[in-house]
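A.B. asks: Sequence and predicted structure are below.
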Amino acid sequence: MDSNVETKIARRLLLSQKYGVLSTHSLEVPGYPFGSITPYCLDRQGHAIILISNLAQHFKNIRANPKVSLTIVEGRGPEVQAQGRLTYLADAVGLEASEQDARERYYTYFPDSREFTESHGFFFFRLKPVKLRFIGGFGKIDWIEPDQFFLPNPFTGEEEKSILTHMNQNHREALRSYLRRFKEIDVKDEEAVTMVGIDGEGFDLLATGRMIRFSFEKFIANMNEARQALVAMSRVEK
């Protein structure tokens, strides 16, 4: 497989999932990895942002050794070895107080987490990438350097918020049509469908209690291209 195509598939996997297995170096059992499921979203550079309680084992482990990995699995089909999976090796770095945009993006994807952060001891970390390992199925294996993998989000926080507000307030039926046409999902009238994020390669809808990823046919670089892509998708006949 062409390395550029493989990298794009690997990046789409990271974009399409919102949970992974975070592995840290155990303090309780030195020398052994400690892994558990952790939600994540991506910042403007495409790097993973995670939120951890100061009571969690991961928090204590990261404080002692920031070297971590996040493993993401495609999660489709009966044969797990044939599915795509990505191991994201990184240094966990605490967010600065000034990095509010990354926090707000996380809250948009995981609204209940705002209360945790404000009333309990939860802390944000950015996973600063070191190297990535992608397995696209049997025999499709490769290491990927960060500078070959990540694509910055072309939208500022304000631009993304503007798109989300516009789509959620003025184009609710279009959001439902995306689900019907591209995912064959019918949503009841009383069920909410919300666009929670957009980037240069696609967007995410929250519907029927789950996050659903939609990919653009080509990379979009600005607000006008986003509008054109969203309008075109609403007119696609399936």
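C.D. replies: Thanks, I have it.

A.B. asks: Could you use CA atoms for every contact and neighbour count after this?
C.D. replies: Fine.

A.B. asks: R76 is in contact with L13, correct?
C.D. replies: No - taking contacts as C-alpha atoms under 8 Å, L13 lies outside contact range of R76: 11.6 Å.

A.B. asks: So those two - more neighbours on which side?
C.D. replies: L13 (20 against 10; other C-alpha atoms under 10 Å).

A.B. asks: And here is the other one:
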Amino acid sequence: MPETEFEPADQAAAFDPVATARRILRTAKSGSLATVAADHGAPFASLVVVACDTDGTPLLLLSDLAVHTRNIQAEPRASLLLCAQDIADPMQDARVSINGALAACADERIRRRFLARHPEAEGYSGFKDFSFYRLEVRDAHLVAGFGRIHTVAASGLLLDLAGAEALMAAEPGIVEHMNDDHADALALYATKLLGAPDGNWRITGCDPEGIDLVGEAGVRRMVFDEPANDAQAVRLRLVALAKRARERGIQRKTL
């Protein structure tokens, strides 16, 4: 359970800090990375683009020439600030600071998931001075408006992938199949279930909790009604959600 630092009783029942922190993490495309300056020890903040590993661990693609990379080579501890999308008043909407240590990672899954979220980075991702990094999470600090301030443990922020090995192995095929053969269903998920505008929506990742969708309007997260740990379970969830989306579209037309 997350530690509640200040949460009025009348708000606590309806507000889920873990779900809110996970949603921000899964839908952020960029954030502010705070590192410790190697030359003078003061905080150093920089803009980075962000993706997620299957369990939600933040992923970064950094150049060895960047100041923040030189900083983490000397001191890997860092904090990543992510904010909710489409913010009219930044101080009134949710944001989460994810604290931990950055570690370089050459896993092909990391590369695939990052470039699915940021295909524009493929052209330079193979340069010798660029490397992928995982932010090994210690905890997260969520501020979601007045009176909603929580510390979320890593065990709450990240998914437990025990038993989901089959899904992780099948994920590339699921993503390719949905994007190639079911673009209509992806558009239904985004517009009818998630309230997103029409556009060219594509799936970038799949995990036991849900799928990530990316379009011109940003990133959307669709959470399954129940966890899915293999390809067949994901298929059943997606078919049911497509049916629900079509029914919702018909209902709105008849109003």
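C.D. replies: Thanks, I have the structure now. This one's a predicted model, so the numbers in the text were calculated from it and none came from an experiment.

A.B. asks: TM value for the aligned chains?
C.D. replies: Here the TM-score for the pair of chains, by TM-score structural alignment, normalised by the length of the first structure, is 0.87; 231 aligned residues with a C-alpha RMSD of 2.3 Å.

A.B. asks: so what corresponds to C41 of the first structure in the second structure?
C.D. replies: Superposed on the second structure with TM-score structural alignment, C41 of the first structure falls opposite A51.

A.B. asks: Report the separation between that match and S30 of the second structure.
C.D. replies: Distance, A51 of the second structure to S30 of the second structure, by C-alpha to C-alpha, to the nearest Å: 8 Å.

A.B. asks: more neighbours, those two?
C.D. replies: A51 (28 against 17).

A.B. asks: just checking, the more buried one touches F114?
C.D. replies: Yes - using C-alpha under 8 Å, A51 of the second structure makes contact with F114 at a distance of 5.3 Å.

A.B. asks: which neighbours do these two share?
C.D. replies: L59, L60 (C-alpha atoms under 8 Å, 6 or more residues apart in numbering).

A.B. asks: So R126 of the first structure: helix, strand or coil?
C.D. replies: strand (DSSP: H, G, I helix; E, B strand; the rest coil).

A.B. asks: ok, it - contacts?
C.D. replies: Here R126 of the first structure is in contact with H47, A48, I49, I50, A92, V93, G94, L95 (C-alpha under 8 Å, 6+ apart).

A.B. asks: Mind putting these into JSON lines with neighbour count, distance to G139 of the first structure and secondary structure?
C.D. replies: Rendered in JSON lines, the data for those read as follows (neighbours: other C-alpha atoms under 10 Å; distance: C-alpha to C-alpha, whole Å; DSSP: H, G, I helix; E, B strand; the rest coil):
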{"residue": "H47", "neighbour count": "21", "distance to G139 of the first structure": "27", "secondary structure": "coil"}
{"residue": "A48", "neighbour count": "25", "distance to G139 of the first structure": "27", "secondary structure": "strand"}
{"residue": "I49", "neighbour count": "23", "distance to G139 of the first structure": "30", "secondary structure": "strand"}
{"residue": "I50", "neighbour count": "22", "distance to G139 of the first structure": "31", "secondary structure": "strand"}
{"residue": "A92", "neighbour count": "23", "distance to G139 of the first structure": "30", "secondary structure": "strand"}
{"residue": "V93", "neighbour count": "16", "distance to G139 of the first structure": "33", "secondary structure": "strand"}
{"residue": "G94", "neighbour count": "17", "distance to G139 of the first structure": "36", "secondary structure": "strand"}
{"residue": "L95", "neighbour count": "17", "distance to G139 of the first structure": "38", "secondary structure": "coil"}
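
A.B. asks: Using CSV, lay out these together with distance to E28 of the first structure.
C.D. replies: Output for those, formatted as CSV (distance: C-alpha to C-alpha, whole Å):
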residue, distance to E28 of the first structure
H47, 28
A48, 26
I49, 25
I50, 22
A92, 19
V93, 21
G94, 22
L95, 25
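
A.B. asks: Give the buried residues for stretch 240-253 of the second structure.
C.D. replies: Buried residues in stretch 240-253 of the second structure, counted by 16 or more other C-alpha atoms under 10 Å: L241, A242, R244, A245.

A.B. asks: Aligned against the second structure, show me the partner of R114 of the first structure.
C.D. replies: Under the alignment (TM-score structural alignment), R114 of the first structure pairs with E122 of the second structure.

A.B. asks: Please, which helix or strand holds L70 of the first structure?
C.D. replies: Here L70 of the first structure sits within strand 67-73, counting by DSSP states H and E.

A.B. asks: Equivalent analysis for G205 of the second structure, please.
C.D. replies: strand 202-207.

A.B. asks: in terms of contact count, name the helices or strands touching the next helix or strand after that strand.
C.D. replies: Remark: after strand 202-207 of the second structure, the chain's next helix or strand is strand 210-215, criterion DSSP H and E. Contact here means 3 or more C-alpha pairs under 8 Å, 6 or more residues apart in numbering; DSSP states H and E; on that basis strand 210-215 of the second structure packs against strand 202-207, strand 218-223.

A.B. asks: Just name the most buried of those.
C.D. replies: Per residue and on average, the most neighbours among these fall to strand 202-207, with a mean of 25 (mean count of other C-alpha atoms under 10 Å).

A.B. asks: The first structure: matching residues for that one?
C.D. replies: Going by TM-score structural alignment: strand 202-207 of the second structure matches residues 194-199.

A.B. asks: Could you do stretch 133-147 of the second structure as well?
C.D. replies: Taking TM-score structural alignment, stretch 133-147 of the second structure hits residues 125-139 over in the first structure.

A.B. asks: ok, back up a step: ok, for the match of R114 of the first structure, nearest residue in space, not its chain neighbours?
C.D. replies: Distances taken as C-alpha to C-alpha, 6 or more residues apart in numbering place L115 nearest to E122 of the second structure, at 6.2 Å, with adjacent residues excluded.

A.B. asks: From the chain's centroid, how far away is the helix or strand that that neighbour is a member of?
C.D. replies: When secondary structure is defined by DSSP H and E, L115 of the second structure falls within helix 108-117. Taking the mean of its C-alpha atoms, helix 108-117 of the second structure sits 12 Å from the chain's own mean (C-alpha atoms, centre = their mean, to the nearest Å).

A.B. asks: Right, I'll call it a day here.
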